[in-house]
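Enquirer: Please work out how this folds:
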Amino acid sequence: MNTSSSNKEDYLKAIYENNGVDAYVPNKILANTLNVSPASVTEMVEKLQADGLLDYKPYTGAKLTETGRNHTIQVIRNHRIIETFLFEKLGYSLLDLHRLSEEMEHIKDTVFFSKLYHFLGEPKTCPHGGIIPTETHYNELYTTPLTSYIPGQTVTLKRVVDTASLLEFLASINLQVGDKLTIQNKDAFNEIISFTINDGQTVFHINEKQAGMLFADK
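Expert: A predicted model of the protein is given here:
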């Protein structure tokens, strides 16, 4: 897989993870997720639309076409099966999973991934909480971002977007999928959300850009 193709697949995965199967994902969200400029997003989504992988509407965003969805499902399925194996069987951390899975997801052996999936017991989700998709079951199970909750609410972290910068932050505060978060404050002016973890006393802070890539459930 050359660099250009890998870069395109990063965009497709980001669109998928932000509910781009059913809805248009704004360029701003893609820019935040991928840590790139809005101009770069526009350039790439136009290329992907020309390839028939996206339906792109200026000022609205991008949505996967059926062709794009099927291609992305296969890449994400491979990626998340590898992640699950590395995490459950080899003990890699969530942060370390990212790089290795990116390298291994492009193996062109469908039998390998099928055998590995059955070996793992056919898990429903990966260590980051994302669904391990099939052609018929591909919508993410958890789609409500942390930004949707208000001070005083306690929620369970169910899914995180698989990006290196976000995973580094989560590792730095020891926040993991399955932890309970209690929202303490939302500073709209500075776009900061404050929370505690698992009824602890330490208050942590996250910006709304990062919080939009964490998905929780009551």
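
Enquirer: When you work out contacts or count neighbours from here on, use the C-alpha atoms and nothing else.
Expert: Noted.

Enquirer: For the host helix or strand of residue 86, which outside residues touch it?
Expert: Using DSSP states H and E, residue 86 sits in helix 66-88. Here helix 66-88 makes contact (C-alpha atoms under 8 Å, 6 or more residues apart in numbering) with 9, 12-13, 16, 21, 52-54, 92-94, 97-98, 101-102, 104-106, 113, 116-117, 120, 125-127, 130, 132-135, 138.

Enquirer: Show me the helices in the protein, by range?
Expert: Using DSSP state H, the helices of the chain run over residues 3-17, 27-34, 38-50, 66-88, 94-104, 110-119, 164-172, 208-211.

Enquirer: Can you add mean neighbour count and give those back as JSON lines?
Expert: Putting the helices of the chain into JSON lines (neighbours: other C-alpha atoms under 10 Å) gives the following:
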{"stretch": "helix 3-17", "mean neighbour count": "18"}
{"stretch": "helix 27-34", "mean neighbour count": "20"}
{"stretch": "helix 38-50", "mean neighbour count": "16"}
{"stretch": "helix 66-88", "mean neighbour count": "21"}
{"stretch": "helix 94-104", "mean neighbour count": "17"}
{"stretch": "helix 110-119", "mean neighbour count": "13"}
{"stretch": "helix 164-172", "mean neighbour count": "15"}
{"stretch": "helix 208-211", "mean neighbour count": "19"}
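
Enquirer: Those: which one's closest to residue 184?
Expert: Closest to residue 184 of the helices of the chain is helix 208-211 (C-alpha to C-alpha; 13.8 Å).

Enquirer: Could you find the closest non-adjacent residue to residue 32?
Expert: Nearest non-adjacent residue to residue 32, counting by C-alpha to C-alpha, 6 or more residues apart in numbering: residue 209, 6.4 Å away.

Enquirer: Please determine how far the one you found is located from residue 10.
Expert: 18 Å (C-alpha to C-alpha, to the nearest Å).

Enquirer: compare with the first, here's sequence two:
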Amino acid sequence: MAENKISENIEEYLEVLYRNGSNKEQVSTTKLSKELGIAPGSVTQMLKKLEKLGYIDYTPYKGATLTDEGMKIAQKITRKHRILEKFLIDVLKIKEENVHDQACEMEHTLSDEAERALCAMLNNPDVCPDNNIIPACNFDFDSCSQCYSQKDFDQIVNRQFNLLSISELTSNTEGVVSFIRGDSVLLDAISDLGIKIGSQIKYNPNENQMGNYFVRIDGEELSISLEMANNIFIRI
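Expert: Reported below is the predicted structural model:
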């Protein structure tokens, strides 16, 4: 499970890129500069460095998009941040106005093993206190129940591809359902609709109505709730 240590500064850049372009939308240098509180010239230099490292694709005067490798790192640090926010508010009862900064400090040192334990303790949360999606873990499981059944953390391997929940998709997308998050009640409800690991999915965000998400699963059109859309992940 060991990985090369990535600097906190790089993680912060990738986290902001993910927050503004999780579906690989291009994020402008100006946007990054404002969110990070860093001069545009310095941001440009860092983007050039991140491109050399293979974490982003950078277009001068336009902005940057995450590569698959950059997405993997960005999702991981974003997941830790949002799980920590949930823990700090729901369990430790930290004042909401203090939570973001504390989570920022803690996210870089939280181990994968501790993150997994927090997720289990919090019952697989799908959103943070700000209602932003908590990305899927990068462990190679089809469901949370599979994760629970593996007691030895050292035997867990990482997934080799990235995932996005249906509710995170911002453009027409086709893919394969590769992870379903949640407790047995939610998993059973999703299964009852005929949605399972390996299902072929087509999604057009413009078809959503009244809070419902319309998807085509193995050729059949279905309406699913926001909770389901938050917890059904497709390979991207």
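
Enquirer: How alike are these chains, TM-score-wise?
Expert: Scored against TM-score structural alignment, normalised by the length of structure 1, the superposed chains reach a TM-score of 0.59; 140 aligned residues with a C-alpha RMSD of 2.2 Å.

Enquirer: residue range for the lengthiest strand in structure 2 in structure 1?
Expert: Within structure 2, and with DSSP state E defining each element, the longest strand by residue count is strand 173-180. Alignment note (TM-score structural alignment): strand 173-180 of structure 2 is unmatched in structure 1.

Enquirer: Might you quantify the distance of that strand from its chain's geometric centre?
Expert: Between the centre of strand 173-180 of structure 2 and the centre of its chain there are 14 Å (C-alpha atoms, centre = their mean, to the nearest Å).

Enquirer: Please name every helix or strand in contact with that strand.
Expert: strand 200-203, strand 232-235 (3 or more C-alpha pairs under 8 Å, 6 or more residues apart in numbering; DSSP states H and E).

Enquirer: tell me which residues in it are buried?
Expert: Across strand 173-180 of structure 2, burial judged by 16 or more other C-alpha atoms under 10 Å covers 175, 176, 177, 178, 179, 180.

Enquirer: how much space between the second one and residue 214 of structure 2?
Expert: So that's residue 176 of structure 2. 16 Å.

Enquirer: And for the fourth one?
Expert: Noted for residue 178 of structure 2: a distance of 18 Å to residue 214 of structure 2, by C-alpha to C-alpha.

Enquirer: got it, and the first one?
Expert: Residue 175 of structure 2 sits 15 Å away from residue 214 of structure 2 when distances are taken as C-alpha to C-alpha.

Enquirer: Now do the contacts for residue 11 of structure 1.
Expert: 30, 34, 44, 45.

Enquirer: switch the cut-off to 7 Å
Expert: Taking C-alpha atoms under 7 Å, 6 or more residues apart in numbering, we find residue 11 of structure 1 in contact with no residue.

Enquirer: Now which residue in structure 2 aligns to it?
Expert: Residue 11 of structure 1 maps onto residue 13 in structure 2, by TM-score structural alignment.

Enquirer: and what of residue 127 of structure 1?
Expert: Aligned counterpart of residue 127 of structure 1 in structure 2: residue 129 (TM-score structural alignment).

Enquirer: got it, and residue 105 of structure 1?
Expert: Residue 105 of structure 1 maps onto residue 107 in structure 2, by TM-score structural alignment.

Enquirer: how deep is its match tucked in, by neighbour count?
Expert: Using other C-alpha atoms under 10 Å, residue 107 of structure 2 is surrounded by 22 other residues.

Enquirer: Report the separation between it and residue 46 of structure 2.
Expert: Remark: distance between residue 107 of structure 2 and residue 46 of structure 2 (C-alpha to C-alpha) = 21 Å.

Enquirer: now swap in residue 217 of structure 2 and tell me
Expert: In terms of C-alpha to C-alpha, residue 217 of structure 2 sits 41 Å off from residue 46 of structure 2.

Enquirer: Map residue 216 of structure 2 onto structure 1.
Expert: So residue 216 of structure 2 corresponds to nothing, using TM-score structural alignment.

Enquirer: what separates residue 216 of structure 2 from residue 174 of structure 2, distance-wise?
Expert: The separation that residue 216 of structure 2 has from residue 174 of structure 2, given C-alpha to C-alpha, amounts to 9 Å.

Enquirer: anything in contact with each of these two?
Expert: 201, 202, 203.

Enquirer: where's the spatially closest residue to the first one that is not a sequence neighbour relative to residue 12 of structure 2, distance?
Expert: Residue nearest to residue 201 of structure 2 in three dimensions, not counting chain neighbours: residue 217, with 4.7 Å by C-alpha to C-alpha, 6+ apart. From residue 217 of structure 2 over to residue 12 of structure 2 the distance is 36 Å, taken as C-alpha to C-alpha.

Enquirer: and what of residue 64 of structure 2?
Expert: From residue 64 of structure 2 to residue 12 of structure 2 the distance is 14 Å (C-alpha to C-alpha).

Enquirer: Equivalent analysis for residue 79 of structure 2, please.
Expert: 13 Å.

Enquirer: Same check on residue 57 of structure 2?
Expert: 17 Å.

Enquirer: swap in residue 126 of structure 2?
Expert: Counting by C-alpha to C-alpha, the gap from residue 126 of structure 2 to residue 12 of structure 2 is 22 Å.

Enquirer: residue in structure 2 matching residue 114 of structure 1?
Expert: If you follow residue 114 of structure 1 across to structure 2 using TM-score structural alignment, you land on residue 116.

Enquirer: and if you look at residue 74 of structure 1?
Expert: Matched across to structure 2, residue 74 of structure 1 falls on residue 76, judged by TM-score structural alignment.

Enquirer: Show me what residue 49 of structure 2 lines up with in structure 1.
Expert: In structure 1, residue 49 of structure 2 lands on residue 47 (TM-score structural alignment).
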